[in-house]
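Asker: please find the sequence and the predicted model below.
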Amino acid sequence: MASGVQANGECTTVFEKLKGSFQVKDEGEEEIGRFVIMKLNKNNSEIIVEYKSKPEETFDDFLALMDAAAKAGEGRYAFYDVLKPDQDEKAHIGAKGDMAMIVWCSDEECGIKQKILYASSKGALKKACTDSVNEFQANDLADLTLEALQSKCKR
């Protein structure tokens, strides 16, 4: 089911930077850490970039942002660069892992309209961010763990 929602051009650019396709940074350009978070705009007509992580941010920082979105009754999309279980995020800043696309809509906090919009619009984001990524659906913070992402991203 398509929703008619399109992904903003910045989504593709930021995704490419996250996965490391851009080897040369422009002067003054910020380095992106392990994750980016995207959301539907206020009119629910376009997917936009909401947050680009800093290199020192960890999965706990990511969870806090996703939890805040849920408490606001909103869904989110995210791309997370998942390291292998034996790699510590803080010790391996800059290392690249497997890419996970996360569709996040809390069962308890998000309304049915929000869930339907996010589910029906993920295809537009996947099309804009073309690469083989591991898709991960999470509806509760208990579902959204680093271990679950690592399991999904096993090669």
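Answerer: It's in.
Asker: contacts and neighbour counts: CA atoms only from here.
Answerer: Will do.
Asker: can you give me the neighbour number for Asp60?
Answerer: Residues within reach of Asp60, counting by other C-alpha atoms under 10 Å, total 11.
Asker: putting a second one here so we can go through both:
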Amino acid sequence: MATSGVKAGQDCIDAFMDLKIGKAHKYIIYKIADDLKHVEVIKQSSDEDYDNFLKELPEDDCRWAVYDFAFKTADGGDRNKIVFYSWSPDGAKIKPKMLYASSKDGLRKVLNGVAVEVQGTDFDEVAHETVLEKIRR
């Protein structure tokens, strides 16, 4: 259980497994439910346009996301890595930022297979090139 008491349910895990193993989705967006007690899946998409994924991250509220990031290796091979995003924009209020920060580990622990974690407070930090650079390290 997360420090905040916000729990990630089976639906969060099932959506992740659909992305990881079933390749049914390109990304998943998660948020803390209105009751502040559990994490819910708010979007699953097969859209491969990274800019459309970024449009799902609000400028004034926090979210978590998982993205199946495709890229080319140095030798030209195709690779994928699952990236976990912790989105806490500058425009979000302090209380949600604190709740998301204290609840993140509860979700992260149930998502087995994430290769890279990205913290984002503005869109430059989650830009395609920025994330690609982090993946290649």
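Answerer: Looks like it came in fine. This structure is a prediction, so every number in the text was calculated from the model and none was measured.
Asker: so the longest helix along the second structure corresponds to what in the first structure?
Answerer: Longest helix in the second structure, counting residues (DSSP state H): helix 94-108. Under TM-score structural alignment, helix 94-108 of the second structure corresponds to residues 112-126 of the first structure.
Asker: please apply the same query to stretch 30-43 of the second structure.
Answerer: Aligned using TM-score structural alignment, stretch 30-43 of the second structure spans residues 38-51 in the first structure.
Asker: and that stretch, which residues are buried?
Answerer: Using 16 or more other C-alpha atoms under 10 Å as the test for burial, stretch 38-51 of the first structure gives 38-40, 44-49, 51.
Asker: ends of that stretch, how far apart?
Answerer: For stretch 38-51 of the first structure, the separation between the terminal residues is 7 Å (C-alpha to C-alpha, to the nearest Å).
Asker: gap between it and the chain center?
Answerer: With C-alpha atoms, centre = their mean, to the nearest Å as the basis, stretch 38-51 of the first structure stands 12 Å off its chain's centre.
Asker: all helices of the second structure, in order?
Answerer: Using DSSP H, helices in the second structure cover 10-20, 50-55, 94-108, 128-136.
Asker: could you export those helices as a markdown table, including distance to Lys26 of the second structure?
Answerer: Output for those, formatted as a markdown table (distance: least, C-alpha to C-alpha, whole Å):
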| stretch | distance to Lys26 of the second structure |
| --- | --- |
| helix 10-20 | 7 |
| helix 50-55 | 9 |
| helix 94-108 | 18 |
| helix 128-136 | 14 |
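Asker: between those, which gets nearest to Phe84 of the second structure?
Answerer: Phe84 of the second structure lies closest to helix 94-108 among the helices of the second structure, at 8.1 Å (C-alpha to C-alpha).
Asker: helices or strands up against the closest one?
Answerer: Helix 94-108 of the second structure sits against strand 7-8, with contacts defined as 3 or more C-alpha pairs under 8 Å, 6 or more residues apart in numbering; DSSP states H and E.
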